[in-house]
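In: turn this into a model:
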Amino acid sequence: MQNRQNQIEPEWTIIKILQWTTSYFKTNGIDSPRSTAEILLAHTLGFKRIDLYLRHDQPLNVGERNLFKSLIRRRISKEPVAYIVGSKEFWSLELVVSKDVLIPRPETECLVEEALLVLDKDKVSAPKRILELGTGSGAIILAMATQNPDQQYFASDISINALAVALNNARHLGLDEKIDLFCGSWVSPLKENNNLFDIIISNPPYIRRGDIKTLQPEINRFEPINALDGGEDGLACIKHIIKNAHKFLNKSGTLLLEIGYDQKKAVDEIIKETGRYAQASFRKDYSGFDRVVCAKKAYD
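Out: Down below sits the predicted model:
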């Protein structure tokens, strides 16, 4: 029996396991079955994905196969790949993620791009004060800090566990001395007239509460609900931020928010009703949906 095992085990090479797993994922309705198999196998072996093909004929030992099987089971249960491997790329940065934070999305890079354009338009040499509300993994504020390290950065979150993830990422990127992190709900920890910022930026919860159960199981079963739930109409957090952020913006400071794909009209009305901002502008994401709103504080 031992001799037979020795003959069988080497046949489970990297390439054969990739082929089998891709087929298995496809049969079970897993998105991007090949790339998912590659990511999980590379994580199992401590390889880069390219190494899987450079060492395609390398067999896996029993321990490696058992670990890989456990990752396959987690993905079949719809757990997101980012949570399984513990990281996600955003803005070309490899960020640690956990179930305490949302997984960064490509469309949120549009929010970063718009904020950087706002910074680029202001040629004043003095460092700008930039605040992110609801930082989660720190993806947005860290992306900005890597591009413009000479500014002053602040970030908050209501979850102390999320702040721990953000701090971990900041340390990994060597930016922990560049960003002040604090805990609290939106602007509640701030004092009016004492904490003024040139930019306030946020990707707040904006999913309608009743729609959360209709989202992919990867989202509604694994990602933090409090980072998704925007109230009955999806606008509760957006409205709160818009109605309060102007109190903490410098003269002609800018508020930038990520919004839902169908919320442009409602958000524009909230901004107008508040009466504290100049006319808002909207930016589309890579799929053509209105995704970012930019509103300058109106002169008092």
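
In: from now on I want contacts and neighbour counts done on CA atoms only, so please keep to that.
Out: Noted.

In: and stretch 257-271, how far apart are its ends?
Out: 12 Å (Cα to Cα, to the nearest Å).

In: now do the helices in the chain.
Out: Per DSSP state H, the chain has helices spanning 2-8, 14-27, 33-45, 49-54, 62-76, 81-85, 108-121, 139-147, 160-172, 217-220, 236-245, 264-274. These are given in chain order.

In: one more sequence to fold, the one below, so I can look at both together:
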Amino acid sequence: MLLRQLHQEIAGILKDAGIGEPRREAALLLAHFLDLPLAALYARPEQPVDSEVVRCVSLAAARRADHVPMAYILGETGFAGLTFAVGPGVLVPRPDSEILVETAFQIAASIRRTGCADAERPAAAPLMILDACAGTGCVGISLAVRLRQAGYPVSLWLTDIDPQAAAYARRNLVRHGLNAAATLEIADLWPQDRRLGWDLVVANPPYIRQSLIPELMPEVSRYEPPAALDGGPDGLDVLRRLTHEAADRLNPGGCLLLEHGYDQAKSVAALILAAGRYDLIPAVRDYGGRPRVSGGWRK
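Out: Next up, the predicted model:
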């Protein structure tokens, strides 16, 4: 079978299954199993395809037609200019979460320029950063990579309550050269050592209202881990905990940054203000112009 024929066949399977952009997704599968860049794939339409590759691509297409997330099939996904290992049992990184990384980078750089949030620490001390509900670790790792590239020393900690998610975070720490420079704990939001003080806490917690999860696209509702999605009856269960509990763990002048639903900005701002220990950071909008990240400076 020629490459163009296989591309057409796989695209047809995906189109019949209601998959958006079937030709593009078919090309992604072909490029993955042929180990080719997309540009090279399109440049070789008459290339014969080995029967084993045809078999593998066909099996993968059947999974995608059943709405298995593409990232699970490929075993990785792009985020903030980096590539992260991903698979069943961990939330697939979303482009909107890149706004959390970008905002956190600006905040961290500001803290570094003005000195660490903890005035008693040396000015050259690494920034103490915690990525809670880390999942793949994409937020904390992307942030740490950017800060290190900018010349800012970082001490990164990641926590997740799910051992399966933490295993992906570990793989991604190794992939991006941070395994020796970061600490990963299987924990419910916070590391066990209560003596630690944070300059910056970032989190993309579960924030979807429980009743809405069955209505999500099947890639999410059928395959992604419910615990990484379910924010309780109002979607604010974990956000409520974070705003309350982070105040005791942030250094004075430190910052809490939270991703949330596009319709939750006012509720999250109210939680931050109700804690009485933060100066509110106005919501930052995502690529679609919707409020996506809110936070507060610890007084």
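
In: ok so, going back, quick one: closest of the helices of the first structure to Asp285 of the first structure.
Out: Closest to Asp285 of the first structure of the helices of the first structure, according to Cα to Cα: helix 108-121, at 6.1 Å.

In: what's the angle between the closest one and helix 139-147?
Out: 40 degrees (axes from the mean of the first three to the mean of the last three Cα atoms, to 10 degrees).

In: so what secondary structure elements neighbour helix 108-121 of the first structure?
Out: Helices and strands touching helix 108-121 of the first structure, by 3 or more Cα pairs under 8 Å, 6 or more residues apart in numbering; DSSP states H and E, are helix 139-147, strand 249-258, strand 290-296.

In: ok, back up a step: now the helices of the first structure in JSON lines, with mean neighbour count and distance to Cys183 of the first structure?
Out: Compiled in JSON lines, these are given as follows (neighbours: other Cα atoms under 10 Å; distance: least, Cα to Cα, whole Å):
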{"stretch": "helix 2-8", "mean neighbour count": "8", "distance to Cys183 of the first structure": "55"}
{"stretch": "helix 14-27", "mean neighbour count": "17", "distance to Cys183 of the first structure": "40"}
{"stretch": "helix 33-45", "mean neighbour count": "20", "distance to Cys183 of the first structure": "33"}
{"stretch": "helix 49-54", "mean neighbour count": "14", "distance to Cys183 of the first structure": "37"}
{"stretch": "helix 62-76", "mean neighbour count": "16", "distance to Cys183 of the first structure": "32"}
{"stretch": "helix 81-85", "mean neighbour count": "19", "distance to Cys183 of the first structure": "23"}
{"stretch": "helix 108-121", "mean neighbour count": "17", "distance to Cys183 of the first structure": "22"}
{"stretch": "helix 139-147", "mean neighbour count": "21", "distance to Cys183 of the first structure": "15"}
{"stretch": "helix 160-172", "mean neighbour count": "20", "distance to Cys183 of the first structure": "6"}
{"stretch": "helix 217-220", "mean neighbour count": "16", "distance to Cys183 of the first structure": "25"}
{"stretch": "helix 236-245", "mean neighbour count": "18", "distance to Cys183 of the first structure": "16"}
{"stretch": "helix 264-274", "mean neighbour count": "14", "distance to Cys183 of the first structure": "26"}
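
In: turn the ones you listed into TSV, including distance to Gly288 of the first structure.
Out: Below are these laid out as TSV (distance: least, Cα to Cα, whole Å):
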stretch	distance to Gly288 of the first structure
helix 2-8	51
helix 14-27	29
helix 33-45	25
helix 49-54	31
helix 62-76	30
helix 81-85	25
helix 108-121	11
helix 139-147	21
helix 160-172	30
helix 217-220	22
helix 236-245	21
helix 264-274	13
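
In: quick one: which of those helices is nearest Glu94 of the first structure?
Out: Proximity to Glu94 of the first structure (Cα to Cα) singles out helix 160-172 among the helices of the first structure, at 8.6 Å.

In: which part of the second structure lines up with the closest one?
Out: Matched against the second structure by TM-score structural alignment, helix 160-172 of the first structure falls on residues 163-175.

In: how about stretch 86-105 of the first structure?
Out: Residue correspondence for stretch 86-105 of the first structure in the second structure, counting by TM-score structural alignment: residues 75-94.

In: which other residues reach that stretch?
Out: Stretch 75-94 of the second structure is contacted by residues 71-73, 95, 98, 101, 135-136, 138, 142, 164-165, 168, 171-172, 223-225, 228 when judged by Cα atoms under 8 Å, 6 or more residues apart in numbering.

In: buried ones in it?
Out: If you call a residue buried by 16 or more other Cα atoms under 10 Å, then stretch 75-94 of the second structure has these buried ones: 76-80, 84-93.

In: closest one to Arg276 of the first structure among the helices and strands packed on helix 108-121 of the first structure?
Out: strand 290-296 (8.7 Å).

In: still on that earlier bit, can you lay out the helices and strands packed on helix 108-121 of the first structure as a markdown table showing distance to Asn28 of the first structure?
Out: Shown next, in a markdown table, are those (distance: least, Cα to Cα, whole Å):
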| stretch | distance to Asn28 of the first structure |
| --- | --- |
| helix 139-147 | 31 |
| strand 249-258 | 33 |
| strand 290-296 | 32 |
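
In: closest to Thr21 of the first structure out of those?
Out: Taking Cα to Cα, helix 139-147 is the member of these nearest to Thr21 of the first structure, at 31.0 Å.

In: the closest one: how far from the chain's middle?
Out: Chain-centre distance of helix 139-147 of the first structure: 12 Å, with Cα atoms, centre = their mean, to the nearest Å.
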